[in-house]
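Novice: This is the structure alone, sequence omitted:
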């Protein structure tokens, strides 16, 4: 009988977990809450991941005690080596798999989109991060602690910038923008000022602002200059990350794959993609950007199969199966 493997892509807002076997068959795909050990603690995070794994086994019609040969956990907000070691120790104690690998979620994008396993990966979902691996094995990453380490980007940053620009347009500090009309509709409120006040009072969680990002992108695509500036700022930040990593690993003179993943990059935001491509063509002409064509969890699943010593054909079959299936909508507890 083939062994079982688990691949996990834990993002800021959601976690995807796939259960497969070493022949490359996709047995189940479940979705849970995001991985936020920086606010919820690593113990809570790893226990939730273990429950999600048991849920995946049940979804596949298997006993929740069925042994899993290998698990690859690529987790957002696990940005430092010490955090990786802590998550690995706790997941091992929870018995999630016979062999367990823990990495930052950015590397799932790289594993899924770069055939050789090296290059640069950018994840722009609710937040933003990037990492790079040299062909010789060296790697580079960022601290990624938010504002205090100079980070800006992702859907939540775009949404907050859009809301702020809309308020400024109303009080005389900023330019006219359709965002004043578009954004409050998402929350059923009459003005962007009402949205801001509701956030300040705790009536609307800050994380819920992420839902405004598609409205900012839509306004930018339709020619709104204020929204366009916000989207282009995101593109500039992504290019800055990519070029910094290429420079640190001395890859600027080497044709290098650059994999773009996450919701704000894998959706059809052509303005953002074109801006990134144009800037990279000038600043890093040997960079080879591509948008990831499968969910990032495919990279985690591939790593789990490698850890279990599964054949390359199994990795190909599982990648195709993940790419062909619609991700789950429901979020398991």
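Specialist: That came in fine, so what should we check first? Owing to the predicted nature of the structure, the values given are computational and were not obtained by experimental measurement.

Novice: C-alpha from now on. contacts and neighbour counts both.
Specialist: Will do.

Novice: Roughly how far does residue 246 sit from residue 107?
Specialist: From residue 246 across to residue 107, the span is 15 Å (C-alpha to C-alpha, to the nearest Å).

Novice: quick one, strands of this structure?
Specialist: 4-10, 14-21, 26-33, 70-75, 99-104, 119-124, 128-133, 139-141, 256-261, 287-291 (DSSP state E).

Novice: next up, a second structure to put side by side with the first:
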């Protein structure tokens, strides 16, 4: 059985035995067909599958689950099903598979993050990486999502949002428009700037990418751990925003006394302060919810989709 996690940066595949043991892993390039095109997406998925199957016994592939960014409409499912049909005919795979429709599962990337993270397709995944989104599914198959509008319109609580809030606090303090904060000197030193005015060239002329800005969320966390009030406030607000998205998902899906798990996924959760604040606040409004770390990777979750 194969599980494929395809995103805008890379594609991961795991080959899994019937026992659940991972037999092999492979990686390929981006496979969001909306951005790279169908042909390039298929090539990336094929490369990842080949890597996962390298060294694995020459048996037949029994099923495949794919969780792909950019797959959110019925038309997208048609496109990917056609891609899977072509993948099965690729010469590098010989006659190792010829799957019936019930052995092919296709979903968006949030669904496999939830399924892999919880180890089942029921619960909530609150993702806070470069972007932020919450996604959930209940025992009746109903789903809900919140946030995930991208860095211009939303993604509140994400690493990008935290880092940008930190940079804004630093320049406001530099001007005297806000209270002094350790963030000002922390950003200046980390970015090796002669003065904070140099941020203008760095951000606007050199064009720091969203991912590059998001990476600086760690500076906000470090200042917060050192007791900086402004940094602590930023993480408090981030926790509140992530809780809002999570609540918008679980409230319509689960009864108030119904136990469910919330899996926290993404680099922003490396901040223990952020996670502690989130857990404390969640427990107040959903005492039967349990916050967990991911049990499995998303590619593994994609394979589990075939079994659900």
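Specialist: In hand now; what should we look at? In this text the structure is predicted, and so the values were computed from the model without any measurement.

Novice: Show me which of residue 246 and residue 107 of the first structure is the more surrounded one.
Specialist: Legend: neighbour count by other C-alpha atoms under 10 Å for residue 246 of the first structure and residue 107, higher for residue 107 (28 against 25).

Novice: Quick check: the gap between that one and residue 90 of the first structure.
Specialist: Relative to residue 90 of the first structure, residue 107 of the first structure is positioned 20 Å away (criterion: C-alpha to C-alpha).

Novice: just residue 207 of the first structure next, same as before
Specialist: 27 Å.

Novice: repeat for residue 126 of the first structure
Specialist: Residue 126 of the first structure sits 26 Å away from residue 90 of the first structure when distances are taken as C-alpha to C-alpha.

Novice: So the two - more neighbours on which side?
Specialist: In terms of neighbours (other C-alpha under 10 Å), residue 126 is the more surrounded of residue 126 of the first structure and residue 90; the figures are 24 against 16.

Novice: isn't that one right up against residue 210?
Specialist: Yes - in terms of C-alpha atoms under 8 Å, residue 126 of the first structure counts as a neighbour of residue 210; the distance is 6.7 Å.

Novice: shared neighbours of those two, anything?
Specialist: Shared between the contact lists of residue 126 of the first structure and residue 210 (criterion: C-alpha atoms under 8 Å, 6 or more residues apart in numbering) are residues 155, 156, 157.

Novice: Looking for the alignment partner of the last one in the second structure.
Specialist: Which is residue 157 of the first structure. Applying TM-score structural alignment, one finds that residue 157 of the first structure aligns to residue 161 in the second structure.

Novice: Chain neighbours aside, what residue packs nearest to that match?
Specialist: Excluding the flanking residues, the one nearest residue 161 of the second structure by C-alpha to C-alpha, 6 or more residues apart in numbering is residue 155, at 6.8 Å.

Novice: Pull the number of nearby residues for the one you found.
Specialist: Residue 155 of the second structure has 26 neighbouring residues, counting by other C-alpha under 10 Å.

Novice: Relative to residue 242 of the second structure, how far out is it?
Specialist: Separation of residue 155 of the second structure from residue 242 of the second structure (C-alpha to C-alpha) stands at 9 Å.

Novice: anything in contact with each of these two?
Specialist: Counting by C-alpha under 8 Å, 6+ apart, the residues touching both residue 155 of the second structure and residue 242 are residue 132.
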